[in-house]
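>>> would you be able to build a 3D model of this:
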Amino acid sequence: MSTQPEHGADKRRSTSAMAPRNLARLCLTYALAGLAGYLATLIGMPLPWMLGPFFFLTAASVLGYISPIVPMGRELGQVAIGLAVGMRFTPAVLLATATLVPHMLVSTLYVIAYTFVAALLIKPLARIDSVSAFFATAAGGVADMASVSKEYGGDPGSVAIVHAMRVALVVAVVPFLVFFLGDHGTAPASTEVGATNYLSLIIALGLAYLVAVALKPTPLPNPWLVGPILTGMVLGVSEILVVQVPSFLIIVAQIMLGTWLGSQFKRSLLVRLPRVTISAMVAASFMIVCAGMGAFVLSYFGQMPYATSFLALAPAAVTEMVLTAKVMNLDAEIVTAFHVMRIAVVSSTVLLVFKLYMRMKGSEIGPGIQ
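I've put the predicted structure just below:
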C-alpha cells in the first residue's frame, strides 16, 4: 500500500484510468473483479462481492499488476451504502442507539487501550521507532496517522504499511468470523416488499452526495459514509423521502470497495519493508483477538448479538464493518454509531495519548508536542 496519504495518488490514478489507452484495462479490471465476486458467491464466501474482488486484486497487485480504478469509485460506493444504512434508522432505532452511548464511550476507551498495547508490541517486532509504532497502531485513518507521524519524526512508510495490513486483515478475517458465528439477523420488512422508485432513489443519492461534499471540510470522520447515513436518517425518519436502495446497487458498491482495497497493495513496498509487514500482521491479529474478547463483555452488558458487538469493536475499516453488518442483516446502525464515536474520540485525543505513550517509553516528545 502506498506510503503516503492516498487521496492524491488515487486521484492521479483515477484520472489516468480514463485516458483512452487505459479504458480497456479499466474495463478488464472491473470485469475480472465482478467475476471474482460471482465465483465467491458460488463457494459461499461471506460478503462475496467485496471479498472476491479484494482477494483477486490484492493477489494481482502483489504480483505487480497496476490496477486502474474508477474515479471516485470508492467514495460513490460509500454513498450508496451510507444511504441504505441511514434509511434503516427509525425513531425506535435512534432511541435504542442513544441508550448505548455510555457503552460506546467505554468501548472506545477499550479500543484505545488495546491499540496502545499493540504499539508496545510492534516496536520491538518491527524494529521501528516509538513515534512510528504509536501512530501505526492508533485507530485512526491512515492518511492522518502517517501525516502526524512524519510531523513528529516518525516514518510514514512504516505507519502506512501497518495500517494497510491492519485494514486488510480485518477485512479479510472478520467477515468470515462473523459468518461462522452463525449469528445472522433477519432482513427488515421495508427491504423485502415494494418496488424501487428510481426517481426518488436518484434524488436521495444526489442529496447524499451533496451532503458528503459539504461535510468534507469539517472534522466529521469519513464524510463519504457518515454524510449519506445522516441524509438517509433525516429523509427516512421525517418521511420526506423514503427510498429502497436496490440490492444490485449495493453489489456494485461492494465491487468498487473491494477493487479499491485490493489495488492499494504494492509489491515493491512490501518487499522493501518485509519485517514491518510481518510484524503488522502480528499486531493486527492481536487487535482482532482483543476485539473478539471485548465483544463478549459488550454483548452481555449492551444486550446485543455477539456478532454486532464484534463488528462494533473491530479495529477500523468502518465502511467494511458497516457493510458486513448490513449484508448479514445485523444492526448496521449500531455498528455505525460505535465506529463514528471511536473515530471522533480517537481523532480528538490521539496526541494526548501519544504524550502518555512517550512518557511511558521514556522517549523525547517530538517538536510539535508542548
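>>> from here on, just use CA atoms for contacts and neighbour counts.
Noted.
>>> surely residue 256 is in contact with residue 68?
No: using C-alpha atoms under 8 Å as the test, residue 256 is too far from residue 68 to be in contact (11.7 Å).
>>> which helix in the chain runs the most residues?
Counting by DSSP state H, the longest helix found in the chain is helix 332-361.
>>> show me what counts as buried in that one.
For helix 332-361, burial by neighbour count (16 or more other C-alpha atoms under 10 Å) applies to 332-343, 345-347, 350, 353-355, 357-358.
>>> state the distance from the spatially most central residue of the chain to residue 174.
Per C-alpha atoms, centre = their mean, the C-alpha nearest to the average position across the chain is that of residue 317, at 2.2 Å. Using C-alpha to C-alpha, to the nearest Å, residue 317 is found at 10 Å from residue 174.
>>> same deal with residue 239?
Separation of residue 239 from residue 174 (C-alpha to C-alpha): 35 Å.
>>> what's the offset of the helix or strand in which residue 258 is found from the middle of its chain?
If you go by DSSP states H and E, residue 258 is part of helix 247-263. Its chain's average C-alpha position is 13 Å from that of helix 247-263, according to C-alpha atoms, centre = their mean, to the nearest Å.
>>> which residues in the stretch 201-350 of the chain form helices?
Using DSSP state H, counting those that start in this stretch, the helices found in the stretch 201-350 of the chain span residues 223-238, 247-263, 267-272, 274-301, 306-313, 318-327, 332-361.
>>> mind listing the strands for the stretch 51-200 of the chain?
Assigned strands in the stretch 51-200 of the chain: none (criterion: DSSP state E, counting those that start in this stretch).
>>> circling back to that earlier point, let me see the contact set for the closest residue to the residue nearest to the centre of the chain other than its chain neighbours.
Distance criterion C-alpha to C-alpha, 6 or more residues apart in numbering; nearest residue to residue 317, sequence neighbours excluded, is residue 167 at 5.8 Å. Counting by C-alpha atoms under 8 Å, 6 or more residues apart in numbering, residue 167 touches 315, 316, 317.
>>> thought the first one was touching residue 287?
Spelled out, that is residue 315. Yes: at 6.6 Å, residue 315 and residue 287 qualify as touching, with contact defined as C-alpha under 8 Å.
>>> who has more neighbours out of the two?
More crowded of residue 315 and residue 287, by other C-alpha atoms under 10 Å: residue 315, with 30 against 23.
>>> tell me how far residue 38 lies from residue 269.
30 Å.
>>> before we move on, what about residue 173?
Distance of residue 173 to residue 269, computed by C-alpha to C-alpha: 23 Å.
>>> so between those two, which is more surrounded?
Higher neighbour count among residue 173 and residue 269: residue 269, with 17 against 14, using other C-alpha under 10 Å.
>>> what's the angle from whatever helix or strand residue 29 lives in to helix 247-263?
Using DSSP H and E, residue 29 maps to helix 20-42. For helix 20-42 against helix 247-263, the angle by axes from the mean of the first three to the mean of the last three C-alpha atoms, to 10 degrees is 110 degrees.
>>> sequence B follows; please return its structure for comparison with A:
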Amino acid sequence: MPTLASFPLLPLLRFLPTLALGIAGGALAFAVNLPLPWLLGAMIATTVASLSGVRLRSPGRGRKGVLVVIGVMLGSAFTPQLSGDLGLWSLSLAVMLVATAAMMAFSVWFSQRVAGHTRETSLYAGVPGGVSTVTVMAMASDADLRVVGMTHAVRILVLLVAIPPVLQAIGHVDLAGATPDLSQWLWLPGLADAAWLTAAGLGGLALGRLLRLPNALLFGPALVSAALHLSGVTHAAVPPTLLALAQVLIGVSVGVRFAGTSLARVGHALVMAVAQALVLLAIAVLAAWAGHLLTGVSPAAALLAYMPGGAPELSLVALTLGIDPAFVTTHHLLRISVLVLILPGLLKRLGKR
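Reported below is the predicted structural model:
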C-alpha cells in the first residue's frame, strides 16, 4: 500500500514554498535593477531565511535537472568561430592551474593555522572547487563536515555577491545591458531547435555517466551540445525564461545550504570562511590580470574562469552576462578534472605529513 511519503510529487510540493521565495527574491532584485537579479535575489532571500531559522527544502533532484539544462546552454556558446581561439587558451589554462595551486596552499594553511581547524578538516575545506567530490571524500574521514560544507558554501556565496562590483571595477562589462526586453522574454525555440537541445541533454547525460566525467550532469551535456554547435549541426539557443529559472534554482540551492546554521553557534567558522573567501577572491583577481596581460583575454572572462569552485554557478554567470562562456566553461572543466585526478593522492600525502 503506497503511503503519502512515497507519493512521487510530494518532494516537489514541499519544495514549492522555497521556490516561491526564490522567485520572489529574484523578482524584487529584478525590479530594483540588481545585477544578476534572478541568481543573486534568490540566493540572498533563501540565505537570509535559512540563517533566520526558517526551514527550507533543497531542490533535490531538481538541481540535477538544472545542471543538465545549464550544460546544454553552455555548449551552445561553442560556435564554429571559436575554432581558431581554442589553441590560444593553453597559456591561460596554465595560469589558472598555478592560481588554483596557490589558492589551495593558502586555504589549507589559513584553515589550520588561523582558523584552528584540524588537519583533515583544513585539507577538505581548502580545496578550491569540486565541492560534491570533496564532501563525499570528507565523509570517509575524521573531518568536521559542518566546517567543510560551510566553508565551501560561504566561498560560493561571497564570490557570487562580489562578482558585480568586481567586474565593474575592472571594467569591460556592461551589467545593465544584460537584461532582455519583453519580446526576448517571450521567445521560444522552434520544434527542431527544441529537439536538438533535448537530444544534447539526454545524450550528454548518458555520455557523462559513461565517461565518468567530473560533474557529469553539467559537463556531459555541455560536451555534446558543444559538439553539435561547433560542427554547425544546430544553432539552437535556450530561451531567456528558462535561463532565469535556472538562475533561481541555482541561487536557491546555494541559500538552503545554510539551513540549520545558527549565527551564534558557528559565528567563528562563518567569519573565518568569509575571510578565506575574500583572500581567494584577491588571488583570482591578480591571476585574472596576469592572464589578461599574457593572453589578451578580457579580465572579466579570466576572473570568472579563475575563481575557485562553483563551476555551475560561475559558468551560468558567464552565460547570463555574455562573458565568453565557452572560455569560462573550459577552464572550470579542466580545474575539476585535475582536482578529481590528483585530489585522493594529494590528500593522502598531505595527511601523512
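>>> for residue 239 and residue 174 of the first structure, indicate the residue with more neighbours.
Between residue 239 of the first structure and residue 174, counted using other C-alpha under 10 Å, residue 174 has the larger neighbour count: 22 against 13.
>>> look up how far residue 289 of the first structure lies from that one.
Relative to residue 289 of the first structure, residue 174 of the first structure is positioned 10 Å away (C-alpha to C-alpha).
>>> same check, this time on residue 66 of the first structure
From residue 66 of the first structure across to residue 289 of the first structure, the span is 33 Å (C-alpha to C-alpha).
>>> stretch 219-227 of the second structure: average distance to aligned residues in the first structure?
Stretch 219-227 of the second structure, aligned to the first structure and superposed, deviates on average by 1.5 Å (mean C-alpha distance after the TM-score superposition for the first structure).
>>> can you tell me what part of the first structure that stretch aligns to?
Stretch 219-227 of the second structure corresponds to residues 226-234 in the first structure, going by TM-score structural alignment.
>>> ok, and what's touching that stretch?
With contact meaning C-alpha under 8 Å, 6+ apart, stretch 226-234 of the first structure is reached by 79-80, 82-90, 204-205, 207-209, 211-212, 215, 220, 340.
>>> pull out the buried residues from these.
By neighbour count, with 16+ other C-alpha under 10 Å, these hold 79-80, 82-90, 204-205, 207-209, 211-212, 215, 340 as buried.
>>> tell me, of the contacts of residue 167 of the first structure, which are also contacts in the second structure.
Here is what carries over to the second structure from these, by both residues aligned by TM-score structural alignment, their matches' C-alpha atoms under 8 Å: 316, 317.
>>> in strands, which of the contacts of residue 167 of the first structure fall?
The strands, defined by DSSP state E, take in nothing from these.
>>> redo the contacts of residue 167 of the first structure as CSV? Include distance to residue 127 of the first structure.
CSV is the format used below for these (distance: C-alpha to C-alpha, whole Å):
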residue, distance to residue 127 of the first structure
315, 22
316, 24
317, 26
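>>> what is the nearest of the contacts of residue 167 of the first structure to residue 13 of the first structure?
Closest to residue 13 of the first structure out of those is residue 317 (22.1 Å), distances taken as C-alpha to C-alpha.
>>> that closest one corresponds to which position in the second structure?
Aligned by TM-score structural alignment, residue 317 of the first structure pairs with residue 310 of the second structure.
>>> right, and its match touches residue 129 too?
Yes: under the criterion of C-alpha under 8 Å, residue 310 of the second structure makes contact with residue 129 at 6.4 Å.
>>> okay, buried residues for the helix holding residue 29 of the first structure please.
By neighbour count on 16+ other C-alpha under 10 Å, the buried set for helix 20-42 of the first structure is 23, 25-26, 29-30, 32-41.
>>> equivalent analysis for stretch 134-146 of the first structure, please.
Across stretch 134-146 of the first structure, burial judged by 16+ other C-alpha under 10 Å covers 134, 135, 136, 137, 138, 139, 140, 141, 142, 143, 145, 146.
>>> what's the counterpart of the first one in the second structure?
Taking TM-score structural alignment, the alignment pairs residue 134 of the first structure with residue 123 from the second structure.
>>> might you report the residue contacts of the closest residue to its match other than its chain neighbours?
In this structure, residue 123 of the second structure finds its nearest non-sequential neighbour in residue 108, 5.6 Å apart by C-alpha to C-alpha, 6+ apart. Contacts for residue 108 of the second structure (C-alpha under 8 Å, 6+ apart) come out as 122, 123, 125, 126, 127.
>>> one more time with 6 Å, if that's ok
Neighbour list for residue 108 of the second structure: 122, 123, 126 [criterion: C-alpha atoms under 6 Å, 6 or more residues apart in numbering].
>>> then residue 201 of the first structure?
Applying C-alpha under 6 Å, 6+ apart, we find residue 201 of the first structure in contact with residue 243.
>>> show me what it aligns to in the second structure.
For residue 201 of the first structure, the aligned position in the second structure is occupied by residue 194, per TM-score structural alignment.
>>> can you check residue 111 of the first structure too?
In the second structure, the residue paired with residue 111 of the first structure is residue 100, using TM-score structural alignment.
>>> ok, residue 102 of the first structure next?
Aligning on TM-score structural alignment places residue 102 of the first structure opposite residue 91 in the second structure.
>>> now for the closest residue to its match other than its chain neighbours, how many residues are close by?
Among residues not flanking residue 91 of the second structure along the chain, residue 295 sits closest, at 7.0 Å (C-alpha to C-alpha, 6+ apart). Neighbour count of residue 295 of the second structure, defined by other C-alpha under 10 Å: 16.
>>> quick one: what's aligned to residue 295 of the second structure in the first structure?
Under TM-score structural alignment, residue 295 of the second structure pairs with residue 302 in the first structure.
>>> how much space between that match and residue 112 of the first structure?
Residue 302 of the first structure sits 19 Å away from residue 112 of the first structure, going by C-alpha to C-alpha.
>>> again with residue 77 of the first structure
On the measure of C-alpha to C-alpha, residue 77 of the first structure and residue 112 of the first structure end up 29 Å apart.
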